[in-house]
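Asker: Provide a 3D model corresponding to the input given below.
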Amino acid sequence: MNQHRREVLRATALFSLLAATGLVSEAQAAEWNKAAFEGKSYNDTLKALGAGSPEKSGSVSFTAPDIAENGAVVPVAVTSTLPNTEQIAILVDKNPNALAASFNIPAGTEAFVSTRVKMGQTSNVHAVVKAGGKWYVATKEIKVTLGGCGG
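Answerer: Coordinates of the predicted model:
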């Protein structure tokens, strides 16, 4: 119990320090879409994001390994050549929570993100992009040989 309390206090202190230095603003914290990150399925998460049924697009490039030897650190990269790209999200079908990452893309910047996601098992991974008020998707199956989410 005391260890958990210390971790919460440490996280609160770190967030306060970041807010005080201007690295994280209250507005940024308020923009966090809690419902989307708590979505248990691909469809629930799309609904929480407001994405409905995104259409497949060749303008969304999704780079990831075909086989991930360690599901704890699977490298993925998403590039969008769609004009006015506003948001890029990465969803993993078979994870306990489908939304692995979400990025807001500021106007005038290159629509490219690269990160590592955790996968418990072989699954479809989706790159969902919001551009010009519409949603687009690219999907790839990634085979996991060593699970990262408790596997």
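Asker: drop to CA atoms for contacts and neighbour counts, all remaining ones
Answerer: OK.
Asker: got the contact list for the residue most central in space within the chain?
Answerer: Centroid-nearest residue in the chain: A101, 1.3 Å away (criterion: C-alpha atoms, centre = their mean). Residues near A101 by C-alpha atoms under 8 Å, 6 or more residues apart in numbering: 89-91, 117.
Asker: After the lengthiest helix in the chain, which helix or strand is next?
Answerer: Of all segments of type helix in the chain, defined using DSSP state H, the longest is helix 2-21. Per DSSP states H and E, the first helix or strand lying C-terminal to helix 2-21 is helix 26-30.
Asker: for comparison, sequence B:
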Amino acid sequence: MLKANRRMVLAGAASLLLVRPAPMSSAWATPQAMQEAIRALVGEAPIRPGRIKLDISPLVENGNSVSVTLTADSPMTAADHVAKFALFTEANPQPHVAVFHLGPRSGRAIVTTRMRLATSQAVTALAVMSDGSVWSDRADVIVTLAACVEG
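Answerer: Modelled structure (predicted):
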């Protein structure tokens, strides 16, 4: 059996100080940061509601794994198809969640994924079409058990 002496105890305490968790960051996204992230993706193109549907539950029990489905009204032909789907949040650590690149060979304009939500917030989905037009949908989500929490 190993006997602990004073040096071992002090060395153990010092090592705990070296591996302590970082303090909780207050660098959360804001609605303004989300708008800046959207503009970084689509530039000055006007964003219009419609043609895309964001399917997400309005009440989420656990923010660690939230199911999201994006669908768009598109024939998915070479002349008219969804080029990108994008997801943004206004209160996660990062406002830009994901971008999905599609094309006419995708067959259907549908993407299903899971994401984390740090707290109750608005989620915005965009569909960038092959002609450059940008369409949006938005959903307010209430999260009872938050994710993305450190510390």
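Asker: follow-up on the earlier one: so what does the residue nearest to the centre of the first structure match up with in the second structure?
Answerer: Matched across to the second structure, A101 of the first structure falls on A98, judged by TM-score structural alignment.
Asker: name the element its match belongs to?
Answerer: Here A98 of the second structure is assigned to strand 96-101, by DSSP H and E.
Asker: how big's the offset between that strand and the first structure?
Answerer: Averaged over the aligned pairs, strand 96-101 of the second structure sits 0.8 Å from the first structure after superposition, using mean C-alpha distance after the TM-score superposition for the first structure.
Asker: May I ask which of the contacts of A101 of the first structure has the most neighbours?
Answerer: Neighbour tally across those (other C-alpha atoms under 10 Å): the maximum, 26 neighbours, falls on I90.
Asker: how close does that one get to P83 of the first structure?
Answerer: According to C-alpha to C-alpha, to the nearest Å, I90 of the first structure and P83 of the first structure sit 19 Å apart.
Asker: Translate H126 of the first structure into the numbering of the second structure.
Answerer: So H126 of the first structure corresponds to T124, using TM-score structural alignment.
Asker: repeat for L17 of the first structure
Answerer: Checking TM-score structural alignment: L17 of the first structure goes with nothing.
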